[in-house]
Each structure stands twice: as structure tokens, then as C-alpha cells.
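Q: Okay, sequence plus prediction incoming.
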Amino acid sequence: MTPDLTGRIALVTGASRGIGYHIARQMAAAGAHVIAVARTVGGLEELDDEIKAERAKTGKGEATLVPLDLTDMQGIDRLGGAINERWKKLDVLVANAAVLGVISPIGHVEAKVFDKVMAVNVTGTWRLIRSVDPLLRASDAGRAIVLSSNAAHSARAFWAPYAASKAAVETLMRSWADETKNMALRVNAADPGGTRTAMRAQAFPGENPETLPHPSEIASRILGMASPALTRTGQIYQAKFDRWMEYQQPAEVAAAG
């Protein structure tokens, strides 16, 4: 079920394409004011056009576009400051932006490639968390959603940089969730599974994309994690299978919210 996000402020990174684009669009359709962050201005403008068109029909949703590279650490800090100045809080964070790097034997990965994967996927995510943590705590029902991957658990051959980055991100999420478990803030990760995205095509160039779910379908499953009614924290939601992986509680399958 789509949550009611009317009047809520949601920050989505990697919002110019793929899963991030569709999460941002669907959150706006659910009533949120979406702060859409990405490097690609054209993709952000296309998203804004979609949100404005939907608003013209339903009266719901708005967007603020923020062209920003997540390797710009001071830019991330400024973003948090700007949100605080304008809204004094943040209700939803979707830390979606990431890069694949290369699929390669670990000994063949160039240092600059490894450094970029860690800078965007890990350090950028940490810096973003650091910037908006007090804003999420100021919300009556702050919700943080960190995009992860099964690569963090499978540790398959040739995926070392990306897998290591996602394992690190999951650990950041779990630690943050434990720090805030007695607060209104809920912090979880989402594993989208194989999805029809540009990153997936980069990793599996011979795969037929029509065999994979569209990013809009996966986004709609993740959307429930933004619900103020959600009670779980410190868990990972496998969107492709509609199930939770329990880290600290007994195994139980339930829908978000």
C-alpha cells in the first residue's frame, strides 16, 4: 500500500535515473516535497517535469532539484545546512546513489577505480548521514532508507570493490539504527535485487533486460519503507522478494508499515 507522505520532506540521491528516479517520482505522487539529488541535470529536469505534470492533475508533490556529485563532501554539508535553514527537519532519506566500478579480478582493479567506488558508495553515504542525521531526528517519524545489494553477502568473484562498499554501507546502517533505536527515527536498508537499470546492464551486458523488473516496480515496493507507520529498524528489505532479512529479531515476513 502506498503511504501518505503529504507534507513530508524527502531527500533522494541518484534521482536522475533508475530506481532513485522512480522512488522520487512516486514519493512526490504520494504527497512529499522531494529534494532530488544527482549529477545529471537533464535527468533531474525530466523528473521535475514529471512531478509538475502529476501535481497539475492531483495537486500533490513538489521537487527541489540539487545537482550534486556525492564526492563533493563540502557540498553535502551545505545541502544539510540548506535543508535546516528552509525546513528545520527532514522526514525521509533515500541514500540510493552508487557506482559499480568494474567487474574484474581484485588484483587488476586500478587504484583510482577502487577509490571512486569507496568515495561515492561509502564515504559519500557516511557524509550524507552525518549531514542529515540531526534533521531526521527532528522529524516526528524520520525514515532512512539505504540502498544495498546482495553483492554485500555473496562476495562473488570479480565484484570485490562494489561488494565491499555495500557491505560497509550495510554496517553503517545497522550501527546508525542501533544508535537511534529508542528514537522515532527508523533506519533500514533495501536490496532491490536484479533490476532493469543502466548499472545492471553494465554488470551483465549480455543479459536480456526484459527478464528483469522495471525500476518503477522495485521503487513501489521500497516506498512503504518511508511510511510513518513503519516500526522496524536495523533490517534489510529484499524488494524483489517482498521480505525482510532479520538481523536482531526472530525471522518473520511482513510488509513495510
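A: Received it, and whenever you're ready, just let me know what you need. Numbering: from 1, shown residues only.
Q: From here on, just use CA atoms for contacts and neighbour counts.
A: OK.
Q: What helix or strand is residue 16 located in?
A: For residue 16, there is no helix or strand it lies in under DSSP states H and E.
Q: Can you give me every residue that contacts it?
A: Counting by CA atoms under 8 Å, 6 or more residues apart in numbering, residue 16 touches 36, 37, 38, 39, 40, 41, 42, 43, 44, 46, 47.
Q: Next up, a structure to set beside the first:
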Amino acid sequence: MNLKPDLSGRLALVTGASRGIGREIALQMAGLGAHVIAVARTAGALEELDDEIRAGGGEATLVPLDLTDFDGVDRLGGVIDERWGKLDILVANAGILGPISPIGHVRAKDFERVMAINVTSTWRLIRSTDPLLRKSDAGRAIILSSGAAHSCKPFWGPYSASKAAVEALARTWAAETEKSALRVNSVNPGATRTRMRAQAMPGEDPQSLPSATEVAAAIVPLAGSAIRQTGQLWDVRGKSWRAYSS
């Protein structure tokens, strides 16, 4: 899964595009010819991304948006439809770690925030972009998950639950669109040298982990028209597909 797809003329929406894996995916997709709609909360970081994309000869449209602004997420689909009439690629990457704490000690507002950003905003994105992706001749949806969805290790309850829910949404969407040209897959990026990972594992040597650039390079090919899998989980570190049993 290391062949670079030709994304010339493709329109790609990437959330959480201002840093980490999302930023690198946006850069690499733009470098392969896609026009990237980059979504993130921080306008300044988006502008820096835009400068780098344009320096490499690519094109981007910046959307400063907090994904808990659910009405804003809904409007985004309408704006894309009005301007471009379709969407070719969705990368639902944005997410937060939330508290590392025993389940019984997690504050309700913290749990609800994790679910709002990691789960509800993803569902809103799916609802908003589904008709647009179906208009593409090779729509591709890439939903970022985590090994935490399956390991369910102690103290990671909110994050693990949110990623399990996101995988369930992706699998359901894939089943509903199986007979269309749209392919929907989840991705487990594995441990990556990012700010979120440093927050989760403060004693870990970051140099022992692959960079966001390396991980993004293993994810971007899932946007290519050659991908036939749908409703599956791509494990970046294992370089393998996981097919769920029905």
C-alpha cells in the first residue's frame, strides 16, 4: 500500500488538517494533485498549511471550523455542493484524546466533549458529505480510528469508546453504499509522533515512533481509485487489512 495515487482533479476534504497526521495527509494529497478543503479550528495554522501547499504548486480552500459547531458542519456540505457539485475524498481525521482516567472518575462534560468531537461530528460529516461522495465516480471515505477501539486498555475509556463507535459508523456506511462507487474504510494509524501521543504517553521517546509524514504516506493511497475494499480496517503498522465478520 505504498503506491502513490494520481489525485489530479480530485476534491478532498480533510478535517483536523492544521497539525499531525491530518496536516500531512492534506499536504501529500495536494502534492498528488487534489484540491484540498482543509478544516481545522485554528485559522493561523491553516494559513501556514496553505502557504506550504501553494509553495509546492498545490491548491487549498481553508475552512476555520470547530467541529462542535454542528450547524457549521451541516452547512459545509451545502457549500461544497454549491461550489463544486460533488466531493471525491473525505478524510475524517479530527479527534481528541480526552481524559486518561478511571471510568468512574471521568467528568460528564469531558466525556460528552470526546463524544461530540470524535463521534457526533463524524456522523454529521458523513450525513453532510454522503450525497456528494456518491456523485463522484470513485468516492473514497477514510475514517481515522485507533487500536484503542479494540485494546480497551485501562483508563482510556472515553477515547476507546469513541473510536469503537466511529468504526461502527464507518462499517454501517460501507454496508449501505456497498453497491455504489463509494468505498468507506477505517484506519488504525498506530502510535505516531504527534502532540496527542505525547499527551497520552509523556514518558515515551518520540524518536522511537514513526513521524506523521510516514504514517500519512501509508494512508493517502486509500484515496486512490484502485482501492476496492470497503467496510474494512487498514492497519498502518501491520500494513494489512482487517475484514470484519458479519
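A: In hand now; what should we look at? This structure is a prediction, so every number in the text was calculated from the model and none was measured.
Q: possible to save the contacts of residue 16 of structure 1 as CSV with secondary structure?
A: Formatted as CSV, the contacts of residue 16 of structure 1 follow (DSSP: H, G, I helix; E, B strand; the rest coil):
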residue, secondary structure
36, strand
37, strand
38, strand
39, coil
40, coil
41, helix
42, helix
43, helix
44, helix
46, helix
47, helix
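Q: out of the residues you listed, which are buried?
A: The neighbour-count test (16 or more other CA atoms under 10 Å) marks 36, 37, 38, 39, 40, 43, 44, 47 as buried among these.
Q: nearest to residue 72 of structure 1, of the contacts of residue 16 of structure 1?
A: The closest of the contacts of residue 16 of structure 1 to residue 72 of structure 1 turns out to be residue 39 (CA to CA; 10.6 Å).
Q: Can you find the partner of that closest one in structure 2?
A: Residue pairing (TM-score structural alignment): residue 39 of structure 1 is matched to residue 41 of structure 2.
Q: From what I see, its match and residue 69 are in contact.
A: No - the pair residue 41 of structure 2 and residue 69 does not pass the contact test of CA atoms under 8 Å, sitting 10.4 Å apart.
Q: check contacts around the aligned partner of residue 102 of structure 1 in structure 2.
A: Under the alignment (TM-score structural alignment), residue 102 of structure 1 pairs with residue 99 of structure 2. Contact analysis of residue 99 of structure 2 by CA under 8 Å, 6+ apart lists 106, 110, 111, 156, 158.
Q: Sticking with the second one, tell me its helix or strand.
A: Secondary structure here is read from DSSP H and E; on that basis residue 110 of structure 2 sits in helix 108-115.
Q: Could you give me the buried positions within that helix?
A: Under 16+ other CA under 10 Å, the buried positions of helix 108-115 of structure 2 are 111, 113, 114, 115.
Q: Per the alignment, name the residue of structure 1 opposite the last one.
A: In other words, residue 115 of structure 2. Counting by TM-score structural alignment, residue 115 of structure 2 lines up with residue 118 in structure 1.
Q: ok, now which ones touch that match?
A: Residue 118 of structure 1 touches 161, 165, counting by CA under 8 Å, 6+ apart.
Q: post-alignment, the longest helix belonging to structure 2 versus structure 1, mean distance?
A: Scanning structure 2 for the longest helix, with DSSP state H as the assignment, gives helix 157-176. Average distance between helix 157-176 of structure 2 and its aligned residues in structure 1, after superposition and using mean CA distance after the TM-score superposition for structure 1, equals 0.2 Å.
Q: all strands of structure 2, in order?
A: Using DSSP state E, the strands of structure 2 run over 11-15, 35-40, 59-64, 89-92, 140-144, 183-188, 232-235, 240-243.
Q: Would you mind pulling the contact partners of the first one?
A: Pointing back at strand 11-15 of structure 2 there. 22, 25-26, 29, 34-40, 87-94.
Q: Closest to residue 212 of structure 2 out of the contacts of residue 99 of structure 2?
A: The shortest approach to residue 212 of structure 2 among the contacts of residue 99 of structure 2 belongs to residue 156, at 22.0 Å (CA to CA).
Q: contacts for stretch 27-45 of structure 2?
A: Residues outside stretch 27-45 of structure 2 that contact it (CA under 8 Å, 6+ apart): 4-19, 26, 46, 49, 52-53, 56-67, 94, 216-217, 220.
Q: In ChimeraX, how would I select just the buried ones from these?
A: Per 16+ other CA under 10 Å, the buried members of the contacts of stretch 27-45 of structure 2 correspond to this ChimeraX selection:
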select :4,5,6,7,10,11,12,13,14,15,16,17,18,19,26,46,49,53,58,59,60,62,63,64,65,66,67,94,216,217,220
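Q: For the residue nearest the centre of structure 2, which residues are in contact?
A: For structure 2, residue 93 is the residue whose C-alpha lies nearest the centre (CA atoms, centre = their mean; 2.2 Å). Contacts for residue 93 of structure 2 were tallied using CA under 8 Å, 6+ apart; they are 14, 15, 16, 17, 21, 22, 143, 144.
Q: cool, residue 223 of structure 2 as well?
A: Residue 223 of structure 2 sits next to 5, 89, 140, 141, 142 when contact means CA under 8 Å, 6+ apart.
Q: Tell me the counterpart of it in structure 1.
A: Using TM-score structural alignment as the criterion, residue 223 of structure 2 maps onto residue 226 of structure 1.
Q: now swap in residue 244 of structure 2 and tell me
A: Match for residue 244 of structure 2 (TM-score structural alignment): residue 247.
Q: Can you get me a residue count around its match?
A: Using other CA atoms under 10 Å, residue 247 of structure 1 is surrounded by 12 other residues.
Q: What of residue 246 of structure 1?
A: Look at residue 246 of structure 1: counted by other CA under 10 Å, it has 16 neighbours.
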